[in-house]
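Visitor: Structure of the sequence below:
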Amino acid sequence: MTDKKSVTLRFRASADEQKQIEAKAQLAGLTVSEYVRRVATGQPVTERLPAELRQVIVGVANNLNQLTRYAHLRQFDDQAINEILHQLKTALR
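Guide: All right, here's what the predicted structure looks like:
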């Protein structure tokens, strides 16, 4: 269970450092406070993928699943497989 946050910590940083901290917190999808707490306490901080990249990855995964399904069913529809491969190549450019 998370303790109620009742203590305020303050520290000095340069304007550059502030921008870096804010940018990293935003990439991680966290508030600056949560980001600094996690970094200071050694908790994991991972960057979130941009929505566009997530969509590409999901599309690639779906295409790979379709190819796998065709292979398992031994249904080798050249046109469908070539279309999926084209979509994969386009997504990965």
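
Visitor: C-alpha only now, for contacts and for neighbours.
Guide: Fine.

Visitor: Tell me how many other residues crowd Val39.
Guide: 11 (other Cα atoms under 10 Å).

Visitor: what helix or strand does it sit in?
Guide: Secondary structure assignment for Val39, by DSSP states H and E: helix 32-40.

Visitor: If you count neighbours, what's buried in that helix?
Guide: Val32, Tyr35, Val36 (16 or more other Cα atoms under 10 Å).

Visitor: Closest one of these to Arg54?
Guide: Tyr35 (22.0 Å; Cα to Cα).

Visitor: Could you also give me the structure for this second sequence? I'd like to compare it with the first:
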Amino acid sequence: MTSIQKQNRKKGGRPPTGRIHKLSKSVTVKFSKPSYEALRLRARKANRKLAEYIRESALNGEVVSGHNAETIAIAKNLIGMANNLNQLTKLSHQRGFHETHVYVVDLLRRLKAILCEYRQASQTLKSNIDRKEATI
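Guide: Below is the predicted model:
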């Protein structure tokens, strides 16, 4: 066979995949047994391989954040105030309630204000999520 015949000869097999479609990166994800079985069942119902189903879900799915930065800041503030309340409780048990009464009343007032802010922020977040679901 000459070199010209070798060049004109048809190659067998699958055509090469383009660079865009080639899957070269991998991500390791761990699931609990019930979660894995639920995913496998969903993939089977969608008539897809498990890897294809997870890939499409990750790329096309919408992730809704549980909390925004504002509610996280309020929660951290609330946690700090709760720690202060615990410290004041311990102090009032040691020294007597009459000495710590002013601090406790002030802390309770601030805690109520933070709880009101947190409730308002969570209601705003919930109404935004409901609005998004209604438009879909």
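
Visitor: Superposed, how do the two chains score by TM?
Guide: Once the chains are overlaid, their TM-score stands at 0.49 when taken by TM-score structural alignment, normalised by the length of structure 1; 59 aligned residues with a Cα RMSD of 3.1 Å.

Visitor: Adding distance to Leu53 of structure 1 as columns, could you present the buried residues of helix 32-40 of structure 1 in CSV?
Guide: Output for the buried residues of helix 32-40 of structure 1, formatted as CSV (distance: Cα to Cα, whole Å):
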residue, distance to Leu53 of structure 1
Val32, 24
Tyr35, 23
Val36, 26
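
Visitor: Could you name the helices and strands sitting against the helix holding Val39 of structure 1?
Guide: Helices and strands touching helix 32-40 of structure 1, by 3 or more Cα pairs under 8 Å, 6 or more residues apart in numbering; DSSP states H and E, are helix 15-28.

Visitor: any idea which helix is longest in structure 2?
Guide: helix 97-135 (DSSP state H).

Visitor: now the helices: where do they sit in structure 1?
Guide: Going by DSSP H, structure 1 shows helices at 15-28, 32-40, 51-73, 78-91.

Visitor: what's next to the last one, contact-wise?
Guide: Meaning helix 78-91 of structure 1. Val56, Gly59, Val60, Asn63, Leu67 (Cα atoms under 8 Å, 6 or more residues apart in numbering).

Visitor: how much space is there between the spatially closest residue to the last one that is not a sequence neighbour and Arg37 of structure 1?
Guide: Pointing back at Leu67 of structure 1 there. Take Leu67 of structure 1 and drop its neighbours on the chain: the residue closest to it by Cα to Cα, 6 or more residues apart in numbering is Ile81, 6.7 Å away. Going from Ile81 of structure 1 to Arg37 of structure 1 by Cα to Cα, to the nearest Å gives 49 Å.
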